[in-house]
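Peer 1: Structure of the sequence below:
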Amino acid sequence: MSPVDVDAAPATFRPTSDLSQETLDYFGGDDLRARVFFDKYALRDPRGRVLETVPPQMWRRIAREIASVEPTAAKQAEWEEKFYWLLEDFRFIPGGRIMHGAGNPKRVTLLNCFPAGTPVLTKRGFLPIQHVLPGDEVLTHRNRFKLVTHVMERETEEPLVELAVFYLGDQSIRCTPNHRFYAYDPSGSTRWVRADELTKGHYVKVDRITETIPLAELDLLDYLDGGGLEEDGSVYTAMPYVGGNGAVGVKETRRVKRRVALDEQFGRWLGFFVAEGGVTDNSVYFTLSKDEPHLAREIAGLTQSVFGLDASIQERADQPRHWMRVYVHSRVLVRFLRMFFDGRTESHEKQVPQWFLRMPQSIQKAFVGAVFAGDGVISEKSVGLFLANPGLIRQIYTILFRLNVVASVRWEGMLRYTKHRGMWINVGTQPYADAIKAWIRGDFAVESTLVEVDKNYFYKVLDGDLFIKVKQVTYAAAEIQTVYDLAVEDDHSFTVCWLGAHNCYVIPVRDDSIESIFDWMREAARTYSLGGGVGTDLSVLRPRGAPVNNAARSSTGSVSFMELFSLTTGTIGQSGRRGALMITIADSHPDVLDFVKVKRNLTKVRYANISVRVSDEFMRAVESDREFPLGFANEHAEVSRMIRARDLWSELIKGARDYAEPGLIFWDQIKYWSTSEYNGMGVITTNPCSEIPLEPYGNCCLGNVNMACFVSDPFGAQPRVDWERLEPALRAATRFLDNVLDYNADKHPLPAQKAASLKSRRIGVGFTGLGDMLIKLGLKYDTDEAVGFVDQLFERIKNVVYDESVNLACEKGVFPAYDADKHLAGRFVATLQPPVLERIRRHGLRNVALLTVPPVGSGAALAGVTSGIEPIFDRAYVRRSESLSQETFKVYHPLVREYMARFEVEREEDLPLFFVTAHQIKPEMRVKMQAAIQKHIDHSISSTVNLPRDATLEDVERVYLLAWKLGAKGITVYRESSREGILITEEQAAAQSASATPVVEERRAATPRPRPKVTAGRTERVETPRGRIYVVVNEDEWGVCEVFVHSLDVEAEGVGRLASLALRGGIDPREVIEQLWRVQSKEVAFDRSSSGTVVRVTTIAQAVALALGRALYGEDFRPDKEFPRADVLPAPVNHVRQQTLKFAPNAGVASGSEPIPEVGIARPTNGEAAGNSDHSARMEFIGICPDCGAQLVHENGCAHCPSCGYSKC
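Peer 2: Purely as a prediction, here's the structure:
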C-alpha cells in the first residue's frame, strides 16, 4: 500500500436537510423523535453536515465531556461509563443546552480565534487555519493528533494580540486577546494562559509529534499509475515503437527494485535528493561541489542499495572543475519521485509527504543528516541550514523538535543566487549541534535529549516537554478581518506555529437608571448570543409618572422598557434560536396593572414570558376584598396609592383566561421555602420558565430523570417502581449536573454568572415521563391514589438526591457560600429524613439547591414520553404531511402505540381508563398533583393546567386560589383557544371542518394577466448548494408579476417560469413562497442579505422563495427561522411604489374594486394607505410553530410543537 493511503481522507459526513435513514431506523420509524434528534441535538459542522446520526454517539460525547472534569484519568474513565449508562435509552435527559453544547464548542469558543493564514499543524501538513476542515486531524498539546469537529469563523475589528517567542524569529502569532496558550507560569506551574495575560516571564509549550506510523516499505508499482510491469521483484515500463524499416518493437526501461525498504538508507538517500537533487524526463541527478566526491560516491552507493540502479559521477559540463553531478538514468525513478513529491521536484517547492513526519526517528535522523550534509553550514559550535523553500524548512524544523533538537528559525531575504525567499534553521546549542554532526557522519545511534544548558534562559524542559520563552506581547492595529477557531475532540487544543493553543442566566436590572437598563441589554445580548436565557424583574424601575432628572417631565414607567427588553431577546439568538426571557414585577409596584395588560396587544412584548410576583398579603386582601397598597420609593422618586385588590385580581384572571399571560408566582412561598436566603444568594426573580428562582446572575443547570424508564413489569400483574435502577440514576444525575457546573465554568457569557454559579453550585435535578410512569403502574392520574403515590415517590427521591449532595461534599467539598447554621435553619431542609439531616450537619452540602420540574419540551419529544409531571396531552395528534398535498395523518403517543400493539387494542375508546388525557382531568386534580410534588422540590415547578375552551373567569379563579392554598409556588393555566392557532382535538377539528365546508360555486378558470411592456423590479444574487444564481423579481402596477432565474442549472429557469405563471394568474405570492420553501435537499448553502442577515438555503427553489420574500418584506426576511406559512405571513407591500396589494382569496374579482380582465386581483385605489401596518405581528402568534408552521401545544408551562418537537422554552 502506498504511504499516501495511510492518512485516510476526512470522514464523509451527512448533509443536513433530509432525515438520515439510519436515524429513522434507530427510532423505529418514529419520524417525530428522529426529527427532533436530527434537527436539534445531533452534532454538526459549520457547513451543516451531521457528525452524529444516532443517539449513542451523542450520549458518548456528552458522557465523555461531563466526565472530563473529574480529577484523575481513572475517575474520568469510570464516570464516563456511568454517565453513559445514565444517558442510555434516555434514562436521563440533560437540559437542551447541555445536549447541544457539551463537546460542541461552537457557542463557547466563538471569541477565541486566529486570523486567516495562521499555520496549523495537521496530518496534511501545515495548513492556513481557514483551510482546515472538519475531519482533519491536528496536533494537540498532548503531542498527538486529534479530530477537528468544527471550524468556526466570524468577523472582528478588535485589535489582535501579536505574540513573539524566542527561537521562532519573526514568526509572531496573531490572535484574539482571550485565546489561551499552554504555558509555564512564573510561579512555577503550567496552565492555559490568555494571550493578553502572557508576559516575558512565561514560557509557551512547543508541540511535538510523537506518533510513529508502522510503514515498512514502498511499492513502486503504486507510483506508476498502472503503467508498470513486474518481473523477478523489479518494476519497469515498456513502450512500443516502430523502427525505420517499419518493424514494430517494444522498448523497456531499466529495472528498478519494486519494494523499497523504509530504513536509514532510504532516509539518507531522500535527504540528499531534497538537498541536492533534481529530475529531467529521463534522469535523476544530484549536483555537488567538486570538494564533495565522498558524497557523490555515497549517493551512488545508496542508489544501488535502495533502488538497484547504477549511477554515474560526472563533472558538470558547463562548469568543469567546480561542480560534479551524480546521474541516475531511469524513467521509472523519475516517475516515482514526481509522484512522491506530488509533482513538485524543483528545489524551491520540494516537500516530503506528510506521513514522513511520523516515520521512525532513526530514518528521520538519516534524512536530517543528509540534508545538513548537502546544504548545511557547519562550524565548531553550531550547524545551520538555509533553503529557498520555506515549506520544506518548516517540515525539517518540525522533525528536529521530534528528534529533541532545540533550534531557531528565521526568514531571510532573497539571496544573490536564488529567486525565492528563503529561511534559516540554526542549531547553536552545543549538545544539539553535536547530535546533528553525528547524524551527518552517519552515526544514527546517537540520541538527542532535551536538556537545559548553563546560561540559556530562553527555554525550559518540564517533564520531557519543551517550553520557549515569550519574547514580547503587543497589539496589532485594529482592522475588520475574519478570524477562525477549531473545535478538537478530547484534547481541545491544536498547534499554531509549533505552539499549543486551546480551542475553543438571571441578569438583574441593578438600579433605577437609564445606564442600568442599557447595561442589562448589553449583558442579556451577550448571554443570548452564547445560548443562554435570561430572567429579570422590573420592580426596581420607577413607575409611570414619577419625576425624572432629564429633559422629560416624568418617567414613561417600567412597562415602557419591556418592549426594549423583548426586542433585544428577539433580535439576538444562537443556532437559529431566539433567546428566552422572563420578565416579572412585584404585585405592589404602581405599574402592575399596566404590566398585566401589556400583552393583550399581540404586537407587544412578543419575545418574553411575563409573570407577577404575588405576595400572601395580596392574596389575603383578595380573599377579604380589601384595598391593597401600591408603592415605589428610592432616592430619586416616591410614589404610592391604594387599589382594590380584586380589581388587580380580576385583571390577572382575565389575562390568564383570554391571553394565557401573565403567570402567577407566589413569591412569599418561594422565599419561605428557599434554601439560599443568606450570604448574597437570596432569589430576586426566576428563569424564563419560572421553575428556578434565582439570585442576581444565577443560572440554571438542569437535567431530567425519565421516570417512565424505571418501572418493573409495566402493565403487568404487579408493576412497581424499579428502585434498584432509579436510585443509582438519581445519584449519577446529581453528580452529572454538579460536574456540568465545572465544565461550564469558563463558558459563561459574563464573569458575574461564573461567580454566582460556583458560589452556590445550584443545580436542578428534574423529572419527566411521570404521566407515562403512572400509566405503566396502572394508576389513573386524576385520582387520590395517584396523588398519594406520587407524594411518597418524591419524598424518597428528595432524600436520595440530598444524600448524594452530601456524598459529593465529602469528596469534593461544600459549595463556597455554605453556612451550616443558616442552611440547616431553612424550612425545606427540615423536611428531610433524620439520617440525611444528620449527615448534612456533619459534612455539609455540595449544592445550595437541587430539585426542580422544568418544561422538558423537545427533550420529552426526543425520548417519546410525557413532558415533566404532565399527563398525556392527547392520545393521538394530527400531523401534516410535508408534501405539496399537505395531507394530515394520525400519530399516537408512543406509550399508547406500544400498549395498543402489545394488547391488540384497535380503537382508542377501548384503552383502559388510566390512559387519561390533560383535557379529561379536572383542573383541581392537576393542582393537587402539582402541590403534592412541590412539597419535595426545593426550587419550583413549571406546569400547565389545561382548561376547556368554555372555562369561565370563575374557573380560573378557583384554580389560582387552590394553588395558593395548597402551597404551590406558581401556577399557569391555558384555556383552549385563548390564543389563536392552538392545537385542537380531533373531534373539534372534524366539527370545524364540517361547518366550514364551502358552498360549491361555479368558478371560471384564472388566466394569467398579460405581461406589460415595462416592469420595475430588483435583481438579487443568492448562494445555493448548486452555485450562485441571480433572481429577478419584477412588479407591474398590481404587484409582483414575474420571477426570472439565471443559473448554470437549466432547470432553475423552470422554477422561475412556474412561479411567474402562478403570480400572474392571481395566486397570492405568500402561497408561492411557502410552496417553494418546502422544497428541500440534502445540501446546504448560506446566503447573506445586503443587511447582513444570513439564511440557510438548501435548493434553488428555496433561493427563489428567499429572493421573493426579500422583495416583499425586506432584507431581514428569515424563512429558515420563522417558517413562511402563507396564512401567517403579513400582507405583502409593493416595494416599488409602496402600495398595499390586495389578493382575493378565491381568484374572483374583489368587490368594490376595479377589475382586471380575467384575473382575480384588485387594482389599488387612490385612497389606500401605503404600508403603514405592523407586518410582523402575525408572524409571532403563539399558535404557530416557527420551525415547521404547525400548531403549538401549551403544556408543562411552555408552548411546544407536537409535529416537529420545537419548544419555546
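Peer 1: Please make it C-alpha for all contacts and neighbour counts, starting now.
Peer 2: OK.
Peer 1: show me where the stretch 1001-1150 of the chain has helices.
Peer 2: Per DSSP state H, counting those that start in this stretch, the stretch 1001-1150 of the chain carries helices over the ranges 1051-1064, 1069-1077, 1100-1113.
Peer 1: Between the two ends of stretch 89-97, what distance do you get?
Peer 2: Between the opening and closing residues of stretch 89-97 we find a distance of 19 Å, counting by Cα to Cα, to the nearest Å.
Peer 1: One more: stretch 864-872?
Peer 2: Stretch 864-872 stretches 11 Å from its first residue to its last (Cα to Cα).
Peer 1: Also stretch 305-314?
Peer 2: First residue to last in stretch 305-314 (Cα to Cα) measures 20 Å.
Peer 1: re the thing from before, to residue 784, which of the helices of the stretch 1001-1150 of the chain lies closest?
Peer 2: Put simply, out of these the one that sits nearest residue 784 is helix 1069-1077, at 49.1 Å, with distance taken as Cα to Cα.
Peer 1: Show me what that closest one packs onto, helices and strands only.
Peer 2: In this structure, helix 1069-1077 makes packing contacts with helix 1051-1064, helix 1100-1113, judged by 3 or more Cα pairs under 8 Å, 6 or more residues apart in numbering; DSSP states H and E.
Peer 1: I'd like the structure of this one too, to check against the first:
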Amino acid sequence: MSSVPTEDLIQNEPFTYEEALKSAIEYFKGDELAAGVWLNKYALKDSQGNIYERSPADMHQRMASEISRVESKYANPLSKEDVFEVLDRFQYIVPQGGPMTGIGNQYQIASLSNCFVIGNDGRGDSYGSIMKVDEEQVQLMKRRGGVGHDLSHIRPKGSPVKNSALSSTGIVPFMERYSNSTREVAQDGRRGALMLSISVDHPDSESFIDAKLDGTKVTGANVSVRISDAFMKAALNGEQYKQTFPLNSSNPSVIREVDAAALWKKIVHNAWASAEPGILFWDTVIRESVPDSYADFGFRTVSTNPCGEIPLCPYDSCRLLAINLLSYVDNPFSEAATFNFEKFKKHIRIAHRIADDIIDLELEKIDAILAKVNSDPESDETKRTEVLLWEKIREKAIQGRRTGIGITAEGDMLAALGLRYGSEESIDFSEEVHKFLALETYRGSVELAKERGAFPIYDAKLESKNPFISRLGEADPDLIKEMKIYGRRNIALLTIAPTGTTSLMTQTTSGIEPVFMVFYKRRKKINPNDTNTRTDFVDDLGDHWQEFNVFHHQFAAWLKQNGHDLTEVENMKEEQLNELVAQSPYAGSTARDVDWPSKVRLQGKVQKWVDHSISVTVNIPEDTSEEMVGDIYRIAWESGCKGITVYREGSRSGVLVSSTEKKKEQNFIAERKAPERPHSLDARIVRFNNNEERWIAVIGLLNDHPYEIFTGRTEDSFHLPHWCKSGFVLKNKDEQGKSRYDFQYKDRDGYRITIEGLSRSFNPEYWNYAKLISGVLRHGMPLLDVIHMVGNLHLDDEFLNTWKNGVIRALKMFVPDGTRALDSTCSECGEDSLVYEEGCLNCKNCGHSKCG
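Peer 2: Take a look at the predicted model:
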C-alpha cells in the first residue's frame, strides 16, 4: 500500500539531525543502521549540512515529483502517485546512489550518473594527455561520479621519450597519480571511486599487477586486468605469450615474450593475497557488447566503472536502478511460495520508463553544470577541459541513452522460494528470471521508441551479428521484428551492480550475491544502574557489555514464519544458532560457505541475459588454496562471465568477518572499527599551560569515552569564558565541502554560541598530532594505551613536549578511578599498587601521588 506523504511534510525549514534520525528509525522499523545510512548518504542537505528530509518518504516524494514532470512531456505519462508507489519503502524499484541524492536536489550542482569512463580510446600518451585524464577524473568525481579509465595506451617503462627524462617511467607512477587524485576529492562523506585497467598484452602489465600487493600504493583505486582468450589458452597450456606496445600494432615498438602460466600464477597469487587485481575477460566483454556494434560512432568499449558492471566507451555514462526481487515472491518462506511474474512484468516496464526519464533529468543536470562552469570567474582557458568534458558526456548520453537496470535481493528471493543458492534448481530459476527481465526490458525499450523515438544512431544492420541480440531473437523472434521496425530507445539497458548501501535500505541481500552472514554478534553497553542484566564482556576500562545476536532481516522473517520467538533466539549460543541456520533455506548459502564454482556458474548463466556486466565478489575462507582461486577464475572464463573478483577472508582489511570461534582475532579487529561519528558530540574542556601560554583541550565524547581531541591556545581565535567546562563538537562542511569541526556552548542566558572552524583556530602542527590521537581513540585503543603512546612521542621542541604533557593530563581525566596503571610500580615504595584517581596516580600502599 502506498504511503504518499502529504505536502505539509515537505518544508523549507531544516530538521535537526536528531529529528531526522528519529523519524528515519521509525521508517525503517527500528533498524538504526539503515536509518543512519540513509540520513548520512541520501537525505537532502545543503552545503552547511542542514537536513531537509526527515525520512525516505520525503526523498521518494521529491523523486516522484521530478520523474512525473519528465513523464508529462511524453505520451501515456506515469503520474506522481504511480511513481511514488513503486519507489515507496524501497519495495520494488530503487534508483541507486546519484539519482537518489540528485533528483530534485536544488542545493547541489551534481551529476545523476553513477558511472563514467574517460580516456582517449588508446591514442597518445603524452604528458599532456595523461594530465588531461587526471583533470577530467577530478572534475567528474567532484560531481559525485565514479570513474574508470584504461592505461594500456601508456608506453612501458624504459621506452624512449623525447624529453629530458630520455626514457618512460612506465605505468605505476601514473597509477599513483590517479589514485592520489581520487583520495583528494570529497563527495559528502563518500570517497571518490576509480577503476584502473590494463590489457594483459601490455609489456608493463606485470608491474601493474604487482602495484597494490603490499597494500601501501594505489590505495584510491580498484585495479583489473583485461584478459584475452588467447592469453587464457596460453596460460592453461603452459605456452609463451607475446606482449606488444602499442597494442594491436602491425609494427610494435616493444615486443616481449612471457611465460603465460607464470604470469597467470602471479595474477592468481596476488588476488589470493590481497583481493586484487580483479579480472575482466575482455574478449567476452567486446564480443557480447551491443554498444560496440557502434564503434565507428565512438562507442568502442575501453574500460569499466569502478565495480566493473558497466563497460563503457570514453565519455559515456550510466545511471543505475535496481528492482527488488524479493518483493515478487508471494507467500515467502512457505510451501506455497511462488514468484509473481505478472507483477514483475508490470514493474519492469515502469522501471524502464523511470530509467529513461532519469536520462532526461541528467541532461538537465549537465546543462546546469555547464552553466555553472561558464559563469565561474576563471578564464576560458582554465575552464576549457571541464567544459569540453561535459559537452562530450552530454553528446554520448543523447546518442546512446544508456540505462543500467538491474536487481537486488537475488539471494533472498531464492531463499524465500525454498531454493538453496548455487544449487542446480536455483541456477535454472535465476536464469529464468533474468531472461524474463532481459526480454521485457528490451520490449519496453521498443515500446518507448514508438512513443519517444529510438536512440539517434540505432541501426539494426550494425547489431545483426551481435550474440546478445541474436539470443534475444532466438527467445522471441517477434521482439526483434518490432525492433527492426521501430528501433530501440536505449543502446544498452541491463546490469547487475553491487547494491551495498541500497541493500541496507531494502534490508535484503546485495545484488546477485548470497547472504553475507546470517547472523553476527553486537555488544550493548550496560548502564551501571541497570539491575538483573547479564554481563557477557568486560572491557579494558571496566565497562560491562551484553552480547546479543543480530540477524539478517530475511532470516528473521524465516524464523517468524516457522514459529520461533526472536527474543529467545537472540540470546542463543552460537552452536544452537548454527543448528537453526542448518534447518533454514540459507543453509550452505552464505558468502563464505556457498559452493563457489556453482556460484560462478550461476553468474555465467545470468550473464547471457545481461548486456552490460555483473559485479560479483566470490568470498572464500582464509584457508582456501591459491589453486582454488585459479579454478574459480578459470570456471568464470569458461562459463561466459565478463569479470570477477575474489576476496579471501583476512587478505585485506575493511571487510566484514564471520563470528566463528576460530576468527576471534579478526573479530577483535572488526570490533575496533571506528563507530560512525554523529553530527554532534558532547565535549569537555580541559585547560593547561604550555610553558607560559594558556592552552585548552576540547575532548569529544562518544558513550562517555574520549573519541577525539583538539587543542589550541586561548589567546588565538578560540576564546571561551573561564566558567565554560562543556559543550558540543559539531562536524559540518565548509564552503568547499570539506569537513569542519565547530564548537558550540550555551551562555549563561541559555543561548547557543558557535565557534566555527577549530582547525582554523588551532596551530596546524598541533592539529595534525591531535588528528593522530583522535584516530586511535576512534578505533578503540584502550585509553591507557593511548596515554602511553602520547607519552612516548619523541618531540624535540620543548613547546611540543609541554603540549604533550597537557594532552596526557586531559586524557587522564577520563580514566575511571581505581584503574591500575600500565606500569603500576610505585617509585617511592616499590609496590605494585599505583591506580588512577581523579586523573592522578596514587599509590594505595604508601600514599604517594603524582598528578599531570
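Peer 1: need the helices and strands packed on helix 1069-1077 of the first structure in JSON lines with distance to residue 812 of the first structure and mean neighbour count, can you?
Peer 2: What follows is these, written out as JSON lines (distance: least, Cα to Cα, whole Å; neighbours: other Cα atoms under 10 Å):
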{"stretch": "helix 1051-1064", "distance to residue 812 of the first structure": "63", "mean neighbour count": "19"}
{"stretch": "helix 1100-1113", "distance to residue 812 of the first structure": "54", "mean neighbour count": "26"}
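Peer 1: Turn the ones you listed into CSV, columns for distance to residue 862 of the first structure.
Peer 2: Converted to CSV, those look like this (distance: least, Cα to Cα, whole Å):
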stretch, distance to residue 862 of the first structure
helix 1051-1064, 36
helix 1100-1113, 28
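Peer 1: Of all those helices, which one is nearest residue 75 of the first structure?
Peer 2: Taking Cα to Cα, helix 1100-1113 is the member of those nearest to residue 75 of the first structure, at 49.7 Å.
Peer 1: Minimum distance to residue 1018 of the first structure: which of the helices and strands packed on helix 1069-1077 of the first structure has it?
Peer 2: Taking these one by one with Cα to Cα, helix 1100-1113 is closest: 7.6 Å.
Peer 1: between that closest one and helix 1051-1064, how many degrees?
Peer 2: An angle of 40 degrees separates the directions of helix 1100-1113 of the first structure and helix 1051-1064 when computed by axes from the mean of the first three to the mean of the last three Cα atoms, to 10 degrees.
Peer 1: what residue lies at the spatial centre of the second structure?
Peer 2: Averaging the C-alpha coordinates of the second structure gives a centre point, and the residue nearest to it by Cα atoms, centre = their mean is residue 500 (6.5 Å).
Peer 1: any idea what it aligns with in the first structure?
Peer 2: Across the two structures, residue 500 of the second structure finds its equivalent in residue 857 of the first structure, going by TM-score structural alignment.
Peer 1: now swap in residue 151 of the second structure and tell me
Peer 2: Matched across to the first structure, residue 151 of the second structure falls on residue 538, judged by TM-score structural alignment.
Peer 1: ok, now which ones touch the residue lying closest to its match once chain neighbours are set aside?
Peer 2: Computed as Cα to Cα, 6 or more residues apart in numbering, the closest residue to residue 538 of the first structure that is not its neighbour in sequence is residue 585, at 5.3 Å. With Cα atoms under 8 Å, 6 or more residues apart in numbering as the criterion, the residues that contact residue 585 of the first structure are 537-539, 592, 595, 611-613.
Peer 1: Top of those by number of neighbours, please.
Peer 2: residue 611 (29 neighbours; other Cα atoms under 10 Å).
Peer 1: Just the element for that residue, please.
Peer 2: Counting by DSSP states H and E, the secondary-structure element that holds residue 611 of the first structure is strand 609-614.
Peer 1: same question, residue 38 of the second structure
Peer 2: Assignment of secondary structure by DSSP H and E places residue 38 of the second structure within helix 32-41.
Peer 1: Could you check how far the spatially closest residue to residue 423 of the first structure that is not a sequence neighbour is from residue 398 of the first structure?
Peer 2: With sequence-adjacent residues excluded and distances taken as Cα to Cα, 6+ apart, residue 423 of the first structure is closest to residue 411, at 4.5 Å. To residue 398 of the first structure, residue 411 of the first structure is 16 Å away according to Cα to Cα.
Peer 1: Kindly report the same for residue 1052 of the first structure.
Peer 2: In this view, residue 1052 of the first structure and residue 398 of the first structure are 50 Å apart by Cα to Cα.
Peer 1: mind checking how far stretch 495-508 of the second structure is from the chain centre?
Peer 2: With Cα atoms, centre = their mean, to the nearest Å as the basis, stretch 495-508 of the second structure stands 10 Å off its chain's centre.
Peer 1: List the buried residues in that stretch.
Peer 2: Applying a neighbour-count criterion of 16 or more other Cα atoms under 10 Å, the buried positions in stretch 495-508 of the second structure are 495-499, 501-508.
Peer 1: What of stretch 591-604 of the second structure?
Peer 2: Of the residues in stretch 591-604 of the second structure, those scored as buried under the neighbour-count criterion (16+ other Cα under 10 Å) are 591-592, 594-604.
Peer 1: In the first structure, which residues correspond to it?
Peer 2: Mapped onto the first structure using TM-score structural alignment, stretch 591-604 of the second structure covers residues 918-931.
Peer 1: Can you name the residues in contact with that stretch?
Peer 2: Under the contact criterion Cα under 8 Å, 6+ apart, stretch 918-931 of the first structure has outside partners 782-783, 787, 790, 869-874, 941, 943, 945-948, 959, 962-963, 966-968.
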